[in-house]
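**Q** mind looking at a prediction? Sequence and model below.
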Amino acid sequence: MNLLLDANISWRIIKLVENDFFNCLHANDIPVNQPAKDIEIWEFAKANNFTILTHDDDFEKLLLLKGAPPKVIILKTFNKNTKQIAEILFSKKHIIESFIINTELMILEIY
């Protein structure tokens, strides 16, 4: 499951979820000038078959302008620490997997 975490999500979360969500990358780790701009994250995700995981509604706007791929998962989990976000991802793993393989869906909001 290729997830690309936006810069607004802590890079520390990768260590917590990497066994269940293999092939996760953080925006800080992609080969672009850092800090990565949203459009650069978008283009990398599109070219490399990643789903973007973010707190940022700007990716929803990009999705509406450019269409999928990539797909976008928006975390609407305000005021949660990294461990709590990881626990939410674990609890929603089946939904996330189903979303990624469904060719008709473009965006998923997780609360």
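**A** All right, it came through fine.

**Q** C-alpha from now on. contacts and neighbour counts both.
**A** OK.

**Q** secondary structure element holding the residue nearest the centre of the chain?
**A** For the chain, the residue sitting closest to the mean C-alpha position, by C-alpha atoms, centre = their mean, is Leu53 at 1.4 Å. In the assignment (DSSP states H and E), Leu53 maps to strand 51-54.

**Q** comparison target below:
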Amino acid sequence: MKLLVDQNLSRKLVDQLQHEFPDSIHVTAVGLGTATDRELWQFAREHGFAIVSKDSDFRQLAFLYGPPPKVIWLRVGNASTAGALQVILDHLDDVLAFDESADAALLVVPRLPN
């Protein structure tokens, strides 16, 4: 699974996730830093990426169009990059199972309680 990390998440997250998700990229790396959600959706669909975002608009697109692409919606509020990374790693089994499900369009990943 390769991830397209939305602009509302740090570029640093991509480097920190390379072991688990090789070939992942940040939207700015492909000139999509100011793209609309629909443009990101189309790019992810055409290039085989799953979108990772804190933006609830992708949830709506996932329900409207279904996969591909898949959407991982991080419900982490104003978490730091380290916090967002930890949430993804804490839910790694869920993310990998989501990737295996052909019909699943949206995975909501909440921050785990302390």
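**A** Here it is on my side, so go on. These figures come from a predicted structure and were not determined experimentally.

**Q** show me what the residue nearest to the centre of structure 1 aligns to in structure 2.
**A** Counting by TM-score structural alignment, Leu53 of structure 1 corresponds to Val52 in structure 2.

**Q** report the contact partners of its match.
**A** Neighbouring residues of Val52 of structure 2 by C-alpha atoms under 8 Å, 6 or more residues apart in numbering: Leu3, Leu4, Val5, Asp6, Val71, Ile72, Trp73, Leu74.

**Q** in strands, which of the residues you listed fall?
**A** Among the contacts of Val52 of structure 2, the members falling in strands (DSSP state E) are Leu3, Leu4, Val5, Val71, Ile72, Trp73, Leu74.

**Q** mind giving me the PyMOL command for buried ones among these?
**A** Burial among these is assessed by 16 or more other C-alpha atoms under 10 Å; the matching PyMOL selection reads:
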select buried, resi 3+4+5+71+72+73+74
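
**Q** name the nearest of the ones in strands among the contacts of Val52 of structure 2 relative to Ile25 of structure 2.
**A** Leu4 (5.2 Å; C-alpha to C-alpha).

**Q** give me the distance between the nearest residue to the closest one once chain neighbours are set aside and Leu40 of structure 2.
**A** Spatial nearest neighbour of Leu4 of structure 2, excluding adjacent residues (C-alpha to C-alpha, 6 or more residues apart in numbering): Ile51 at 4.8 Å. Distance from Ile51 of structure 2 to Leu40 of structure 2, counting by C-alpha to C-alpha, to the nearest Å: 8 Å.

**Q** and those two? Which one has more around it.
**A** Ile51 (28 against 22; other C-alpha atoms under 10 Å).

**Q** isn't that one right next to Leu3, touching?
**A** Yes. In terms of C-alpha atoms under 8 Å, Ile51 of structure 2 counts as a neighbour of Leu3; the distance is 5.8 Å.

**Q** coming back round to it: mind reading off the mean deviation between the strand holding Leu53 of structure 1 and structure 2?
**A** With mean C-alpha distance after the TM-score superposition for structure 1, strand 51-54 of structure 1 departs from structure 2 by a mean of 0.5 Å once superposed.
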